[in-house]
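Undergrad: Sequence below, structure please.
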Amino acid sequence: MTSTPPFTSTPALATTPAGSAASATTPEPTSEPARRPSTFAALRIRNYRLYFGGQVVSNTGTWISRIAQDWLVLQLTGSPLAVGITTALQFAPMAFFGLWGGLIADRYSKRRLLMITQVVMAVLATVLAVLALTGAVQVWHVYAVALGIGLVTVVDNPARQTFVNEMVPRDLVRNAVSLNVGNFQMARLVGPAVAGVLISAVGVGLAFAVNAVTFVAVFCALAAIRSRDLVPSAVAPRGRGQVREALRYAVAEPRVRWPIVLIFFVGTFGFNWPIILSAYTQQEFGGQAQVYGWLNTALAVGSLAGALLAARTTSSRLWVQFAAALGVGLLILAMGLAPGIAVFVVLLVATGVVSIMFNSLNNSTVQLATDPVLRGRVMSIYMLVFMGGIPVGSLIIGAVTDAFGPAVSQTISGVIIVVAALASGVIAMRQAGLRPHLDLHRESGHLMTITPVDERVRAA
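TA: This is a model prediction of the structure:
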């Protein structure tokens, strides 16, 4: 029996139905360079280097604010569910308006859109800082600011996700996307620790003020980018049915469809860290702000390592995404069963590595598989499913955590992700005409091979 290469983006997986929207526009070739790029290859590009530097500062401020926000809500309400509501309000707008945000990103200059969104976010951060510093803040103020940030993110996210394609050549897109993720995780490494110190020393108000100032760095970086060095994406013409066109494309193209399915389950049930870590801190590990900061830092260490590993990866094989999703589920399940803080922290680091590798590879695979004219809308679908699922997960996990504790909610989340990854992988292989075959005699040197269905029939 002859085995086929392991579950790659083969023609069987890439074929789209005739007459569908996807067949009307053919994506750019997705062949990867034979030689792995260096970890920081995209930073050789001046425009990307400027953008990356601005994001380092701004993302650090974002993490400082995020930790302060979660802690403030806990102080005001004492409820992990309230933290979940805050998270839900921040991500819910993507579920309702995300597709139209992607359409805006496809129609207008991504650089200008990003400059506008940074200004609006800076204003919202300033409002929250003033309320906290004056002692007038109430929980509904935090809810309102979270909702405002969510509305801005509807446009900011697809514009930011796809802007990388205008700054770097195609063969460095996967590397740049991974470095963007690493940038965010590097900020997570620093931000929570700084937030813990600020909250303990002077309170949450100054933390929000620091975040407001950091948006200036991104605005200045965007202003300094040389327009002549950019390669603008194709602009989507005005017309009817453009959102439906992107939806049809995402459903028809397997290299887009399955990453979106996986990110829904992993994002909804695996990325509820504000709820989980704050609840573990309060209910299991002593209730100190510094401990909450340390747990977030441990997660960031693993996440940064995962992003740097992903930056050197060139594979677009779908089985890697399924395996990574399965790994995330198993690690989260193990965290729910951890006997103490030492084991919990080790598993937290490992979960950070695997989850960010999964997220980075998923993101770049979708971008590279998508026609440039549709990229903003398709990425908005991706982010809609990812960020739109988080409010659902936040409410469910927040309620379960309130009722049964964080360990039970982590165990349930891990089981759901494991089952979803295994079931999706099996369905994807069947749709591609592939079947796994267990070789107990190991005559081929492999315990399991994957073969086309018709070949299995001939062999029989």
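Undergrad: Going by C-alpha atoms from here, please, whenever you check contacts or count neighbours.
TA: Fine.
Undergrad: Quick one: the strands in the chain, in order.
TA: Counting by DSSP state E, the chain has these strands, from start to end: 434-438, 448-452.
Undergrad: for the last one, packing partners?
TA: In other words, strand 448-452. strand 434-438 (3 or more Cα pairs under 8 Å, 6 or more residues apart in numbering; DSSP states H and E).
Undergrad: just the angle between the strand it packs on and strand 448-452, please?
TA: 150 degrees (axes from the mean of the first three to the mean of the last three Cα atoms, to 10 degrees).
Undergrad: coming back round to it: make JSON lines out of the strands of the chain and add distance to residue 197.
TA: Shown next, in JSON lines, are the strands of the chain (distance: least, Cα to Cα, whole Å):
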{"stretch": "strand 434-438", "distance to residue 197": "52"}
{"stretch": "strand 448-452", "distance to residue 197": "51"}
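Undergrad: To residue 124, which of these lies closest?
TA: Of all the strands of the chain, strand 434-438 sits nearest to residue 124, with 50.9 Å by Cα to Cα.
Undergrad: out of everything not next to it in sequence, what's closest to the residue sitting nearest the centre point of the chain?
TA: Taking Cα atoms, centre = their mean, the centroid of the chain lies closest to residue 359, which sits 5.2 Å from it. Closest residue in space to residue 359, ignoring its immediate chain neighbours: residue 263 at 7.5 Å, by Cα to Cα, 6 or more residues apart in numbering.
Undergrad: now the longest helix anywhere in the chain: how far from the chain's centre is it?
TA: Identified as the longest helix of the chain according to DSSP state H is helix 46-77. Helix 46-77 has its C-alpha centroid displaced from the chain centroid by 15 Å (Cα atoms, centre = their mean, to the nearest Å).
Undergrad: Mind giving me the packing neighbours of it?
TA: Using 3+ Cα pairs under 8 Å, 6+ apart: helix 46-77 touches helix 80-107, helix 139-167, helix 173-202, helix 204-224, helix 273-283.
Undergrad: roughly how far apart are residue 21 and residue 241?
TA: 11 Å (Cα to Cα, to the nearest Å).
Undergrad: and if you look at residue 426?
TA: Counting by Cα to Cα, the gap from residue 426 to residue 241 is 33 Å.
Undergrad: Residue 21 and residue 241: which is more packed in?
TA: The residue with more neighbours, out of residue 21 and residue 241, is residue 21; 19 against 9, by other Cα atoms under 10 Å.
Undergrad: ok, the nearest residue to residue 58 once chain neighbours are set aside to residue 61 distance?
TA: Among residues not flanking residue 58 along the chain, residue 214 sits closest, at 4.8 Å (Cα to Cα, 6+ apart). The gap separating residue 214 from residue 61 is 6 Å, by Cα to Cα.
Undergrad: to compare against the first, here's another:
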Amino acid sequence: MTLLPPVLRHRNFALFFSSLFISNTGIWMAQTAQGWLVYDLTGSATLVGVSFGAFGIPMLVLPYFGGLLADRVDRRRLMAMMQTGAAGIALIITALVASDNIAVWHLVTASFLQAVVNSFDQPARQALLPDLVPVEDLRPAIALNSVVFTGPAFIGPGIVGLMIGTLGWPLATAFLVDALSFFVVVAGLLLMRLSPFLPAAAGRDSFFAGLYFAAGHAVILPTLLLAAVTSLLGRSYQSLLPVIAEDVLDVGIQGLGLMASAAGLGTIAGALVVSSGRRLPRDGALALLSAVGLGLLQIGVAYSTNYAISLLLLFLLGLLITFMTTGIRAILQLLTPREMMGRVMSLNTMAVIGLGSTGGFILGPLAEATDVSLALAVTAAAMLLGVAALALSRRVLRAA
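TA: A predicted model of the protein is given here:
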């Protein structure tokens, strides 16, 4: 008897999942170190938000071009090229931090460039997923795939807190691990055994075909709107965790690492629940109910002054984010034709990653103009209003 989810018995998916999990552990290490470094250099919540928000700017536009490319060229090769480019950017930042020549503008520029790379990597990655498992295993595969990024938040930030805060290792170590981890994904992609790639047929490979399809679909359009609202207003709280750790809870970089890890542990727990085959609501209802819980928990995080309670709330946030993400992606990937998968999933990438990162431009200045607790509570309340409007006006989404 094995404790591993059954979907990992598929060799290609196991390679995909494990390599990305390792790589994203490195990414979370670098993100945690970046947030701490920017706040240490400037003491500005706004600049912390800007350093993360810079990642969101290209992700608002470029992923659709990445999706168009993912529907026309071999998705595995496209991913391998983008992973190599991301490693190069991370190595440059490692050298700047190690030589003590780092400046905030370096980190902002690197975030922007990594987003350009990610704009072409993410659509290919999401479009590749249905080719790795049979359709009956798609929902658990989506759940585990959501853990590929958020799950390493349980490991990466904790490692940073241990290495830098406890053992006193150089901060550049986090960025070096991030750079090397991208090559693990390249190796995993090369080891996969996939059928020859078939590009989209003529007439369905045009630039606007994916947009027309998504905009005209009764379920896909409100699903994308739900992803957009919850990402902009309900997932950008992560950009203010360094401020909460330092100014509200006074727990330092070690405490910051555990806070991010608590959310990551929640995502892992959520994925295990979904992939175990337990009976859950339909995808649309699961996404909507989880979004409501996400807003309420964010308000709790905003006003918690107890470190243990904050860790519990962040764990539950991670749990519900996995449920919500699984519901949204399952709807999109089950209802989208394979030859348009890159473009439709790129719209989800723009909503989740682009708006999620861009939310830092809202939260950072709002927190500095008022305070961090009020900023989080206001954005959570606005998200709840948006979710309620979608749930009431789009009944088809609840039944999806």
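Undergrad: got a markdown table for the helices and strands packed on helix 46-77 of structure 1, with mean neighbour count too?
TA: Below are the helices and strands packed on helix 46-77 of structure 1 laid out as a markdown table (neighbours: other Cα atoms under 10 Å):
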| stretch | mean neighbour count |
| --- | --- |
| helix 80-107 | 24 |
| helix 139-167 | 22 |
| helix 173-202 | 23 |
| helix 204-224 | 21 |
| helix 273-283 | 21 |
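Undergrad: Please name whichever of the ones you listed is nearest to residue 388 of structure 1.
TA: helix 80-107 (4.4 Å).
Undergrad: Which neighbouring elements make contact with that closest one?
TA: Secondary-structure packing of helix 80-107 of structure 1 (3+ Cα pairs under 8 Å, 6+ apart): helix 46-77, helix 139-167, helix 242-252, helix 273-283, helix 375-404.
Undergrad: looking at these, which is closest to residue 349 of structure 1?
TA: For those, the distance to residue 349 of structure 1 is smallest for helix 273-283, at 12.7 Å, taking Cα to Cα.
Undergrad: Mind reading off the mean deviation between that closest one and structure 2?
TA: Comparing helix 273-283 of structure 1 with its match in structure 2 after superposition yields a mean distance of 1.7 Å (mean Cα distance after the TM-score superposition for structure 1).
Undergrad: before we move on, what about stretch 358-366 of structure 1?
TA: Superposing on structure 2 and averaging over aligned pairs (mean Cα distance after the TM-score superposition for structure 1), stretch 358-366 of structure 1 comes out at 1.3 Å.
Undergrad: Now do that stretch: which range of structure 2 does it align onto?
TA: Under TM-score structural alignment, stretch 358-366 of structure 1 corresponds to residues 324-332 of structure 2.
Undergrad: just to revisit the earlier point, can I get the helices and strands packed on helix 46-77 of structure 1 in TSV including distance to residue 346 of structure 1?
TA: Output for those, formatted as TSV (distance: least, Cα to Cα, whole Å):
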stretch	distance to residue 346 of structure 1
helix 80-107	24
helix 139-167	31
helix 173-202	15
helix 204-224	28
helix 273-283	14
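Undergrad: so which of those helices comes closest to residue 394 of structure 1?
TA: Comparing these by Cα to Cα, helix 80-107 comes nearest, at 4.8 Å.
Undergrad: Give me the range in structure 2 that the closest one lines up against.
TA: With TM-score structural alignment as the criterion, helix 80-107 of structure 1 aligns to 45-72.
Undergrad: Can you give me the first-to-last residue distance of that stretch?
TA: 42 Å.
Undergrad: Setting aside sequence neighbours, what's the nearest residue to the equivalent of residue 224 of structure 2 over in structure 1?
TA: Taking TM-score structural alignment, the alignment pairs residue 224 of structure 2 with residue 260 from structure 1. Closest residue to residue 260 of structure 1 apart from its sequence neighbours, by Cα to Cα, 6+ apart: residue 382 at 5.7 Å.
Undergrad: Now check that neighbour against structure 2: what is it aligned to?
TA: Matched to structure 2 by TM-score structural alignment, residue 382 of structure 1 sits across from residue 348.
Undergrad: how near is that match to residue 153 of structure 2?
TA: 21 Å.
Undergrad: Over to residue 353 of structure 2?
TA: Separation of residue 353 of structure 2 from residue 153 of structure 2 (Cα to Cα): 16 Å.
Undergrad: In stretch 274-282 of structure 2, which of the residues would be classed as buried?
TA: 274-275 (16 or more other Cα atoms under 10 Å).
Undergrad: what sits up against that stretch?
TA: The set of residues external to stretch 274-282 of structure 2 that reach it, using Cα atoms under 8 Å, 6 or more residues apart in numbering, is 5-7, 139-141, 143-144, 286, 323, 327, 398-400.
Undergrad: for those, which one is nearest residue 306 of structure 2?
TA: Nearest to residue 306 of structure 2 among the contacts of stretch 274-282 of structure 2 is residue 323, at 26.1 Å by Cα to Cα.
Undergrad: just checking, the residue nearest to residue 359 of structure 1 touches residue 387?
TA: No - when contacts are counted by Cα atoms under 8 Å, residue 263 of structure 1 is not listed as touching residue 387 (9.4 Å).
Undergrad: higher neighbour count, these two?
TA: Higher neighbour count among residue 263 of structure 1 and residue 387: residue 387, with 28 against 24, using other Cα under 10 Å.
Undergrad: Just give the nearest non-adjacent residue to that one, would you?
TA: residue 91 (5.6 Å).
Undergrad: And the one you found, how close does it get to residue 277 of structure 1?
TA: 19 Å.
Undergrad: The aligned partner of residue 315 of structure 2 in structure 1: neighbouring residues, count only.
TA: Matched by TM-score structural alignment, residue 315 of structure 2 corresponds to residue 349 in structure 1. Using other Cα under 10 Å, the number of residues around residue 349 of structure 1 comes to 23.
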